[in-house]
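Engineer: would you be able to build a 3D model of this:
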Amino acid sequence: MKFAVLVFPGSNCDLDCYKAVESTIGQPVEYVWHTATDLSSYDCIIVPGGFSYGDYLRCGAIARFAPVMGALVEAAAQGKTIIGICNGFQILTEAGLLPGALLRNQTLKFRCHSTMLKVENNNTTFTSEYAAGEEIDIPIAHGEGNFYCDEATLRELELNNQIVFRYAGENPNGSVGNIAGVCSKDGNVLGMMPHPERAVSQLLGSEDGVRIFKSILNTWREKHGAAAIG
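Structural biologist: As a prediction, this is how the structure comes out:
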């Protein structure tokens, strides 16, 4: 399975994502610069965290118009696996690949610490290795992680089981419904504010993020008739 990690001016979690793929599932992974226009050779595309284009105008607002985004929209339509983390989540909402928007944290402060999440939906490409309702430790690092959508969209997300992660315990940013991550209707695109790539070793405080990468790989292997990894 071949992974791409997109890199925008201002990305700062691209290296973390690259190393997480390399260390947890040992699959081929490449950096892809924001000027690329072809993602056809990749099976999974990671849109990493950071401050793309300095977060000018609005988080993800400029990155949404980068040349690579046309290829990303095409990849999503083809059913390829896409995960946007933190600023990557913001970019995916700006591009219309996921519903809702990410607003300033209610505290108006940057929050950077360990956070407990509840796995709301374990029947996705990204969460098949977790138990339903399991609580996992995944850190956050954001100033604009307050997920917002209107009541009609929230009802639709709940009806379609698109809410993948919720904050368990404290809601660190004021997100509606304690939402920490959502997926697209067809389930191949995930956006989440917490950073699973920073939770792949006990040396980092948690290895609960490993199973996101294993879930992605095992789902792909199942589709291609290959053996799953443990």
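
Engineer: from now on I want contacts and neighbour counts done on CA atoms only, so please keep to that.
Structural biologist: Noted.

Engineer: centre of the chain to the helix ranked longest in the chain, how far?
Structural biologist: Ranked by number of residues, the top helix in the chain under DSSP state H is helix 210-223. Here the centre of helix 210-223 is set off from its chain's centre by 14 Å, with C-alpha atoms, centre = their mean, to the nearest Å.

Engineer: list the buried ones in it?
Structural biologist: Within helix 210-223, the residues that qualify as buried are 210-220, counting by 16 or more other C-alpha atoms under 10 Å.

Engineer: output the residues you listed as JSON lines; include the columns distance to residue 46.
Structural biologist: Listed next are these as JSON lines, based on distance: C-alpha to C-alpha, whole Å:
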{"residue": "210", "distance to residue 46": "15"}
{"residue": "211", "distance to residue 46": "15"}
{"residue": "212", "distance to residue 46": "12"}
{"residue": "213", "distance to residue 46": "11"}
{"residue": "214", "distance to residue 46": "14"}
{"residue": "215", "distance to residue 46": "14"}
{"residue": "216", "distance to residue 46": "11"}
{"residue": "217", "distance to residue 46": "13"}
{"residue": "218", "distance to residue 46": "17"}
{"residue": "219", "distance to residue 46": "16"}
{"residue": "220", "distance to residue 46": "15"}
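
Engineer: structure for this one too, so we can compare:
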Amino acid sequence: MSIAIVQFGGSNCDLDVLHVLRDVVGVDAELVWYKEEDLDRFDGIVIPGGFSYGDYLRAGAIAARTPIMNSVRKQVEAGKPVIGICNGFQVLTESGLLDGALTTNNYPKFRCEPTYLRVETTETPFTTGFKKGEVLNVPIAHMEGNFYADEPTLARLEQNDQVTFRYVDEKGRVTDEANPNGSQENIAGIVSTQKNVLGMMPHPERASEDILGSADGLKIFKSMAEYISGR
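Structural biologist: Presented below is the predicted three-dimensional model:
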């Protein structure tokens, strides 16, 4: 098993993901520069957080148009699991691999803080290790994390069980106060129609060891690895 971690100019969470995959989960992982055009040798892909190309134009807009995203699309079509974290989520929406868009936080400032997430579905390669309704403590770090989609798209996401995580309070309740960026329906993460592409704004790699204050995000990477092992 080998998982690619895509690097763009401005990525800054790539080494964190590499550490979690290699040293905590115990799988082979490799940093891959954005000019790579062949990802066939990998079993899964992570697009990490950061500020690719300085968020010029729109967050993720330039990265979504680099050569490697054609390779990512090919792996998605082959059914391989792909996760985009924070800026990676923005890249996935900009590339059309996920629905919706990430816009400026309703209060337009960078927010870096712990958040609570509720697991909305376990029917994805990334959430099989959780129980539905489980509440996780996973931090955010973004200025453009406000998830937007039109009403038909939101209805389709709900109907198809594609909403994966929501911002909630400590007791698992969906409230305005628990929503750090104004995302519609408190959405923190979604999957593609085929369920093998996950985008989420919170950073599970920053909540994968107890020394960090929470290891709740570790199950996301473990679930992904177990899914790959079972393919």
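
Engineer: which single one of the buried residues of helix 210-223 of the first structure is nearest to residue 148 of the first structure?
Structural biologist: Residue 148 of the first structure lies nearest to residue 212 out of the buried residues of helix 210-223 of the first structure, by C-alpha to C-alpha, at 23.9 Å.

Engineer: what lines up with that closest one in the second structure?
Structural biologist: Counting by TM-score structural alignment, residue 212 of the first structure lines up with residue 220 in the second structure.

Engineer: not counting sequence-adjacent ones, nearest residue to its match?
Structural biologist: Distance criterion C-alpha to C-alpha, 6 or more residues apart in numbering; nearest residue to residue 220 of the second structure, sequence neighbours excluded, is residue 126 at 4.9 Å.

Engineer: what segments of the second structure are helices?
Structural biologist: Here the second structure has its helices, by DSSP H, at 14-19, 68-77, 87-94, 151-159, 218-230.

Engineer: which residues does the match of residue 212 of the first structure contact?
Structural biologist: Listed by C-alpha atoms under 8 Å, 6 or more residues apart in numbering, the contact set of residue 220 of the second structure reads 126-127, 129, 204.

Engineer: ok, residue 8 of the second structure - contacts?
Structural biologist: Residue 8 of the second structure makes contacts with 33-34, 52-53, 63, as judged by C-alpha under 8 Å, 6+ apart.

Engineer: which of those are buried, as a PyMOL select command?
Structural biologist: Selection of buried members from these for PyMOL, criterion 16+ other C-alpha under 10 Å:
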select buried, resi 34+52+53+63
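
Engineer: which of the contacts of residue 8 of the second structure show up in the first structure as well?
Structural biologist: On the basis of both residues aligned by TM-score structural alignment, their matches' C-alpha atoms under 8 Å, what survives of the contacts of residue 8 of the second structure in the first structure is 33-34, 52-53, 63.

Engineer: determine which two of the residues you listed are furthest apart.
Structural biologist: Farthest-apart pair in these is 33 and 53; separation 13.5 Å (C-alpha to C-alpha).

Engineer: for the first structure, what spans make up the strands?
Structural biologist: Secondary structure of the first structure (DSSP state E): strands at 3-7, 29-33, 44-47, 81-85, 101-103, 111-113, 116-119, 135-137, 140-142, 146-148, 163-167, 179-183, 189-192.

Engineer: how much space between the match of residue 212 of the first structure and residue 85 of the second structure?
Structural biologist: Per C-alpha to C-alpha, to the nearest Å, residue 220 of the second structure is found 11 Å from residue 85 of the second structure.

Engineer: equivalent analysis for residue 113 of the second structure, please.
Structural biologist: From residue 113 of the second structure to residue 85 of the second structure the distance is 15 Å (C-alpha to C-alpha).

Engineer: looking at those two, which one has more neighbours?
Structural biologist: Ranked by neighbour count (other C-alpha atoms under 10 Å), residue 113 of the second structure and residue 85 place residue 85 first, with 25 against 12.
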